[in-house]
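Asks: Below: sequence and its predicted model.
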Amino acid sequence: MYTRTRIRTAILATTAAALLPLTAACSSSEQGTAERGVAPQQSVTEDAAPAEEPVEEKAPDTELAVGDGFRYKDGVLLTVTGINRLNATDFGEFDLKPGVDKTGFRVLLDVTNNAKTPLDLDTWGVNAQGATTGGQTEFVSAEKGSKQMTGRLAPGKKGSFTFEYALAKKDGAEVVFTMTRVDDSVDILAEDPHWTGTIK
């Protein structure tokens, strides 16, 4: 006769065995790889032995800095080239401006289509959040210098686009920007690339 503890243990073991393949599949999936800037190597003389340095854990390919690229498996390359502060002179009369307690900023993104088929830019999702103490952003509009990401990008072509936001000043100047690609070329369950940087 089974005791309550033995029955509970058997149920947990069965549940864990059922979830293991799903968990392993999700954790091993990836959409692409990071392309980071390479720091210059230090020269070492023949007489001097290289100093031992602690091995730094490699950041995930989806955790990027401004200036880094993320290359999808089909060759599409995304690069956040800047996170720039929007000034009062950047807004026109009919633009949607941030409140006095918020900082307006613009994310600059390059998209290079190295895939063999046209890239539908209307299927992408974007998100920006505060990265200092958290904080939600809101969309603003600044027509001067903006370039909406829309339409189709032909194979072998590169496009530069902008996204405008505002973040509460109390939430600092660090921002994490996320791109989500939704089409048949990617695994939608895989982690999206994130770029973290300071509003300049």
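Replies: Cool, got the structure.
Asks: From now on I want contacts and neighbour counts done on CA atoms only, so please keep to that.
Replies: Will do.
Asks: give me the element residue 196 is part of.
Replies: Element membership of residue 196, judged by DSSP states H and E, is strand 194-198.
Asks: distance between that strand and the chain's centre?
Replies: 7 Å (CA atoms, centre = their mean, to the nearest Å).
Asks: Pull the number of nearby residues for the closest residue to residue 68 other than its chain neighbours.
Replies: Counting by CA to CA, 6 or more residues apart in numbering, the nearest residue to residue 68 once its immediate chain neighbours are dropped is residue 36, at 4.8 Å. Residue 36 is surrounded by 15 other residues when neighbours are defined as other CA atoms under 10 Å.
Asks: So which other helices or strands are in contact with the strand holding residue 196?
Replies: In terms of contact count using 3 or more CA pairs under 8 Å, 6 or more residues apart in numbering; DSSP states H and E, strand 194-198 is assigned the packing partners strand 63-65, strand 77-85, strand 174-180.
Asks: who touches it?
Replies: Counting by CA atoms under 8 Å, 6 or more residues apart in numbering, strand 194-198 makes contact with 62-66, 68, 80, 83, 131, 173-179, all of which sit outside it.
Asks: then this one, side by side with the first:
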Amino acid sequence: MRTRAALIAIVICAGTLTACDAADHQQGKAERAGSAAASKSADCGPDSNLSQSDWIDQCGSLSPSEKQPDTELAVGDTFVYNDGAKITVTSIRRLTAFGEWDDRPDADQTGYRVSWSITNGTKKPLDVDQWSESEQGATNGGEVTMLTVEKGSHSMTGRIAPGQTGTFTSESSLSKSNGTKIVITMTRMDDQADMLADDPHWTGTIN
């Protein structure tokens, strides 16, 4: 009879080395919203007290192809870099308030604001001028148009001290024909970045 630890390894690798080898170039791990509660409700570790059948039911029901990679996230999820820096996309909101000189979306466009936070969990200042954020339509493609909106905006720039958190925004518009779902990509380009690793992506709907 297979041990629980062996079953865990099978579920993770599922007969292919591709997913396991990808660990050689991973910039970090995902912390998914609600995962703490899920881990309390089912102990899926190798020392779990669950029976073998219960472990398979509660922890091994998803195939590796169904499990989301650490770089594929939803709004509210956090990506934790290997050095301790954390980034969370917190919301995608429809733009409704504009200043006198702000850009406004065209009639056939949906204007929106992406908000995210970066927490410096490292021991030295974090220069976010070496980070970049980009977006694209997720439903059937589509490029976004950047908007210059000062009312309520906070561009990602400057430095974050150790232990501190910065909040930032980006304002853009997407053609209504391309739906309301977007993909947000964060690219890190400082000396802690692994250029061979995938960047984290957040997929969400404009609310």
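Replies: Received the coordinates, thanks. Note that the coordinates shown come from a computational prediction; the quantities given were computed from them, not determined experimentally.
Asks: what TM-score do we get after superposing?
Replies: The TM-score (TM-score structural alignment, normalised by the length of structure 1) is 0.78; 169 aligned residues with a CA RMSD of 2.1 Å.
Asks: if I look at the equivalent of the residue nearest to residue 68 of structure 1 over in structure 2, how far off is residue 117 of structure 2?
Replies: Using TM-score structural alignment to pair residues, one finds that residue 36 of structure 1 aligns to residue 32 in structure 2. Per CA to CA, to the nearest Å, residue 32 of structure 2 is found 15 Å from residue 117 of structure 2.
Asks: now do residue 82 of structure 2
Replies: Distance, residue 82 of structure 2 to residue 117 of structure 2, by CA to CA: 17 Å.
Asks: now do residue 172 of structure 2
Replies: If you go by CA to CA, the gap between residue 172 of structure 2 and residue 117 of structure 2 works out to 18 Å.
Asks: for residue 165 of structure 2, same thing?
Replies: Here the distance between residue 165 of structure 2 and residue 117 of structure 2 works out to 7 Å (CA to CA).
Asks: Quick one: residues contacting residue 41 of structure 1.
Replies: With contacts defined as CA under 8 Å, 6+ apart, residue 41 of structure 1 has no neighbours.
Asks: So it belongs to a strand, correct?
Replies: No: under DSSP: H, G, I helix; E, B strand; the rest coil, residue 41 of structure 1 sits outside any strand and is assigned coil.
Asks: rewinding a little: can you flag the buried ones in the contacts of strand 194-198 of structure 1?
Replies: Applying 16 or more other CA atoms under 10 Å to the contacts of strand 194-198 of structure 1, the neighbour count classes 62-66, 68, 80, 83, 131, 173-178 as buried.
Asks: Identify, from the residues you listed, the entry nearest to residue 55 of structure 1.
Replies: Among these, residue 63 lies closest to residue 55 of structure 1 (CA to CA), at 18.4 Å.
Asks: Quick check: closest non-adjacent residue to the residue mapped onto the closest one from structure 2.
Replies: Residue 63 of structure 1 maps onto residue 72 in structure 2, with residues paired by TM-score structural alignment. With CA to CA, 6+ apart as the measure, residue 201 is the residue that lies nearest to residue 72 of structure 2, at 5.2 Å, once sequence neighbours are left out.
Asks: In structure 2, what range does stretch 139-148 of structure 1 match?
Replies: Going by TM-score structural alignment, stretch 139-148 of structure 1 sits over residues 146-155 in structure 2.
Asks: Report the buried residues of the matching stretch.
Replies: Taking 16+ other CA under 10 Å as the neighbour-count basis, stretch 146-155 of structure 2 is seen to contain the buried residues 146-147, 149, 153.
Asks: on that earlier part again, identify the residue of structure 1 aligned to the residue nearest to residue 72 of structure 2.
Replies: Alignment of residue 201 of structure 2 against structure 1 is given by TM-score structural alignment, with residue 194 as its counterpart.
Asks: what's around that match, how many residues?
Replies: Other residues lying near residue 194 of structure 1 total 21 when counted by other CA under 10 Å.
Asks: any idea how far it is from residue 70 of structure 1?
Replies: Computed with CA to CA, the distance linking residue 194 of structure 1 and residue 70 of structure 1 is 9 Å.
Asks: now swap in residue 35 of structure 1 and tell me
Replies: Here residue 35 of structure 1 is placed at a distance of 6 Å from residue 70 of structure 1 (CA to CA).
Asks: For the longest helix anywhere in structure 2, grab the matching residue range in structure 1.
Replies: When structure 2 is parsed with DSSP state H, its longest helix is helix 4-13. Mapping helix 4-13 of structure 2 onto structure 1 (TM-score structural alignment) gives no aligned residues.
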